[in-house]
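# Curious how this folds, go ahead:
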Amino acid sequence: MTTTRSPRAFVAASDIVRIALGWGAFGILLLAHPLLAAPVPAPVLVVALVVIVAVILVCAFGVVKQAEALAHRLGDPYGSLVLTLSIVLIEVVLISAVMLGPGEHPTIARDSVMAVSMIILNLVIGLALLMGGIRHRGMAHNRTGTSAYLAMLVVLVAVAFGFPVLIGQDGAYTAAQAIPVVILTLVLYGLFLFRQMGAQASDFTEVDERVRIERATDPHASAHSIRDTLRTHRTEVVVRLALLVVTVIPIVLLSHDMAALLDDGLGRLGAPPALAGVLIAAIVFLPESITAIRAALGGEVQRVVNLCHGALVSTVGLTIPAVLVIGAATGKGVILAETPADLLLLGGTLLLSVATFAARRVTAMHGGAHLALFAVYLIVLFS
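Model prediction:
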């Protein structure tokens, strides 16, 4: 039986304020574009960046609020998947828009996914395991589901960034190679989503008894199937999903609009240009990062896995086909081949991830190893 609660019951005044703040800041930024054209006076640049980051942080906590409510209502993997796909789909659309716009951006997909990979697999997972491991000593995860994520990542990353080095031309797939790569990537990603949301959904749920007991006593937790939950709590799910999407869009738009400001500021400081991409990627995935760390502190390590690994599987699985199709349709080059240093970092990160999550319980030491590898990435970035 569907609940009859009004949609207003799930919308707080703070939700409206966050949405208005995010979209209002984006509107002001659009109007102020002529004033923010490089070179921007240093005081104006600093104030603009501080204001944008502050607005993003306020909106991020609104996204986290809705994501956690959906996760408790829908359960994993569905709750984590909602937040992951919301952010990733918007990111893919924006990358595609940049490619379709004026100018040549042949490496935007490669550089974006590399930054996201290092941030998610090493920085976010490292912090989550370190903080969660210190609080809970060790946390048990669902090794079958985690193994499925890592299996997808090994194949997707190798096909996307490794093989163009060996068989591509000038770092890009030829037209004859791009077509089967697009088909292979989409089929593999589609199979993964189909199984994750269907027959193998239980492989992506928590296995720690402490978490199970807490969930059993949670008044917001649902013991029904996903279909029963959607039928019974349809209004709440739709309203919270709409609030999440409407709140997360300004975060992504603002983070991409501040790219020019970051490029200008970092250029004056002599920082490497790629650092701007890293900072933007970190801001785009800020809601997921906050959610993952909070989940780790609560002992929900499988939710950390679902958020982080799921985000990267979706990023690679959707971005690569999108940019290859756009490249083929417009004749624009799409360079996917990574540098030797970045290939070593990607390979080392995947190997470390396999070693970390092969253990029955992940600990703070695993988190420290991932953070160390992220530090190596920063060293390479500044070299």
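
# From now on I want contacts and neighbour counts done on CA atoms only, so please keep to that.
Noted.

# would you list every one of the strands in this structure?
Assigned by DSSP state E, the strands in the chain fall at 138-140, 361-363.

# Next, the second sequence, to be compared with the first:
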Amino acid sequence: MVARGRTCERSLNILFVINDLYTRGNGLASSARRTITLLRERGHRVRVLSAPPRDGDDCGVGVPEYPLPPMSVPVVGSLIASQGYAFARMRRTQVKRALQWADVVHLEEPFYLQAVVAELARRAGVPALATYHIHPENLTASIYLDRARLLNRMILELWKRAIFNRCSLVQCPSQSVWDRLEPLALRPPLLLLSNGVPLGEGGDGADARGDEGDSSVVCILAVGRFSREKDQATILRALCYSSYARSIELTLAGRGPTERALRAQASALLSDGVITRPVRFAFMSAQELAREASRCDLYVHAARIEVEGLSALEVLRHGAVPVIARGPLTATSQFALSEDSMYEAGDARALARAIDRWVERGRQARVSEGARYRVLGEQYDIRACVDRLEDVYVRLVSADVSHG
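Below you'll find the model as predicted:
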């Protein structure tokens, strides 16, 4: 299969460095796998420095050429695993082998592995690009310290010194990330470039909304890992303030450490009579998600900490109308086409008002609005994003990007 993007004239040896390339349900790993696949289709030699798949599932990208043993983390190991993640143990001999082969290095995370690789790559004269995939608050939210500003600033400063300043370029997947990093005065230049999404079939315009069942039912879908920063709890709280709560059928698609608490919250809403239909919890395949997106009336993205939020586009290309949280640490509101599709992150009453507005406008208004979102993903076509990434790799190898 040949990627539909253009072909780079120069074939490169590209090393991707990521602790766990093979975890499913994690946007960072999924994005890396898509990029690796496209680069290989375009003739580049891409190898991976990562822990191997734990269950034998290589997710279609093959096992790592430079495998690292998985690392057991005391005390918080179960919490890390519940987030669908794992860390790899450092092996300097393996890192040096990989760097001897590589023309350019792509660092996918801001952890110890990447800090060591960044320093060894600098010494070896191998250019490295780092992608800002994670806010400090993505980590500290799990231990209820995401609002500890001093701690999060210290983590960001550590990443700056240990990783970003040792690289030749730092990729910012969204304007929100750029705005956060620009005041830090990093040594390398910043590159504003989305991670991109594949432009799968978004439907032919046919709409399953209201074709079957009770047309008075309002189907709402939310997609994302069950965790504090994704804030599904605010969606459930919003039902207490919605005038149409008893008509709402809510589906929460995902899995993660807060699932038990969310289920208890949803059960209380049902037993108290706030809602009449049980909240549905499901972890969906791509095909199942596409079917659900095609039938839902509204898509709610409540995350208050989000670097880019491309998962929203996977739903919006099917014509769903979004209601998206807006805040200083979430970039996903960049996809909203009107103020009516945004609310302030964490504000359950504001979310309920936004939901009610779209319910009151009726099905036809939602279908018309949803049509505007079907083509939104074209601005984030992963093939175009990889086109630019190829150019960056070539410039780095050719030393055409200035850096300190």
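
# Next, the TM-score between them, please.
The pair, once superposed, lands on a TM-score of 0.29 when counted by TM-score structural alignment, normalised by the length of structure 1; 195 aligned residues with a Cα RMSD of 7.3 Å.

# quick one on the thing from earlier: with mean neighbour count and distance to Val246 of structure 1 as extra columns, can I get the strands of structure 1 in CSV?
Output for the strands of structure 1, formatted as CSV (neighbours: other Cα atoms under 10 Å; distance: least, Cα to Cα, whole Å):
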stretch, mean neighbour count, distance to Val246 of structure 1
strand 138-140, 20, 34
strand 361-363, 21, 35
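
# In JSON lines, list these along with distance to Asp257 of structure 1.
Listed next are these as JSON lines, based on distance: least, Cα to Cα, whole Å:
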{"stretch": "strand 138-140", "distance to Asp257 of structure 1": "39"}
{"stretch": "strand 361-363", "distance to Asp257 of structure 1": "38"}
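
# Nearest to Val46 of structure 1, out of those strands?
Closest approach to Val46 of structure 1 among those (Cα to Cα): strand 361-363, 38.9 Å.

# Outside of that closest one itself, list whatever touches it.
The contact list for strand 361-363 of structure 1 (Cα atoms under 8 Å, 6 or more residues apart in numbering) reads Leu129, Leu130, Gly132, Gly133, Ile134, Arg137, Gly138, Met139, Ala140, His141, Thr356.

# Can you tell me the number of residues neighbouring the last one?
This points to Thr356 of structure 1. Neighbour count for Thr356 of structure 1, taken as other Cα atoms under 10 Å: 18.

# residues in contact with it?
Thr356 of structure 1 sits in contact with Val362, His366, where contact means Cα under 8 Å, 6+ apart.

# if I look at it, how far off is His370 of structure 1?
Per Cα to Cα, to the nearest Å, Thr356 of structure 1 is found 9 Å from His370 of structure 1.

# Which secondary structure element is home to Glu249 of structure 2?
strand 248-253 (DSSP states H and E).

# That strand packs against which elements?
On a contact count with 3 or more Cα pairs under 8 Å, 6 or more residues apart in numbering; DSSP states H and E, strand 248-253 of structure 2 meets strand 218-223, strand 280-282.

# just checking, next helix/strand downstream of the shortest one?
Just to be clear, that refers to strand 280-282 of structure 2. Scanning onward from strand 280-282 of structure 2 (DSSP H and E), the first element met is helix 286-295.

# wait, which of the strands of structure 1 is closest to Leu350 of structure 1?
Comparison of the strands of structure 1 against Leu350 of structure 1 by Cα to Cα identifies strand 361-363 as nearest, at 15.8 Å.

# Point out the other helices and strands that the longest helix that structure 1 contains packs with.
Looking across structure 1 with DSSP state H, the single longest helix is helix 42-74. Judged by 3+ Cα pairs under 8 Å, 6+ apart, the packing partners of helix 42-74 of structure 1 are helix 13-31, helix 78-100, helix 226-232, helix 234-257, helix 259-269, helix 286-297.

# To Ala42 of structure 1, which of these lies closest?
Among those, the nearest to Ala42 of structure 1 by Cα to Cα is helix 259-269 (8.0 Å).

# I'd like the contacts of strand 361-363 of structure 1 as TSV, with distance to Ile213 of structure 1 appended.
Below are the contacts of strand 361-363 of structure 1 laid out as TSV (distance: Cα to Cα, whole Å):
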residue	distance to Ile213 of structure 1
Leu129	21
Leu130	23
Gly132	18
Gly133	19
Ile134	21
Arg137	18
Gly138	17
Met139	15
Ala140	14
His141	15
Thr356	26
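
# Looking at those residues, spot the one nearest Ile167 of structure 1.
Thr356 (31.4 Å).

# got the contact list for the nearest residue to Val58 of structure 1 once chain neighbours are set aside?
Using Cα to Cα, 6 or more residues apart in numbering and skipping the chain neighbours, the partner closest in space to Val58 of structure 1 is Arg18 (6.7 Å). With contact taken as Cα under 8 Å, 6+ apart, Arg18 of structure 1 is in contact with Val58, Cys59, Gly62, Thr247.

# The same query, at a cut-off of 7 Å, please.
By Cα atoms under 7 Å, 6 or more residues apart in numbering, the contact list for Arg18 of structure 1 reads Val58, Cys59, Gly62.

# That one and Ser255 of structure 1, how far apart?
Using Cα to Cα, Arg18 of structure 1 is found at 16 Å from Ser255 of structure 1.

# Including distance to Ala175 of structure 1, could the helices and strands packed on helix 42-74 of structure 1 go into JSON lines?
Output for the helices and strands packed on helix 42-74 of structure 1, formatted as JSON lines (distance: least, Cα to Cα, whole Å):
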{"stretch": "helix 13-31", "distance to Ala175 of structure 1": "37"}
{"stretch": "helix 78-100", "distance to Ala175 of structure 1": "17"}
{"stretch": "helix 226-232", "distance to Ala175 of structure 1": "42"}
{"stretch": "helix 234-257", "distance to Ala175 of structure 1": "30"}
{"stretch": "helix 259-269", "distance to Ala175 of structure 1": "31"}
{"stretch": "helix 286-297", "distance to Ala175 of structure 1": "35"}
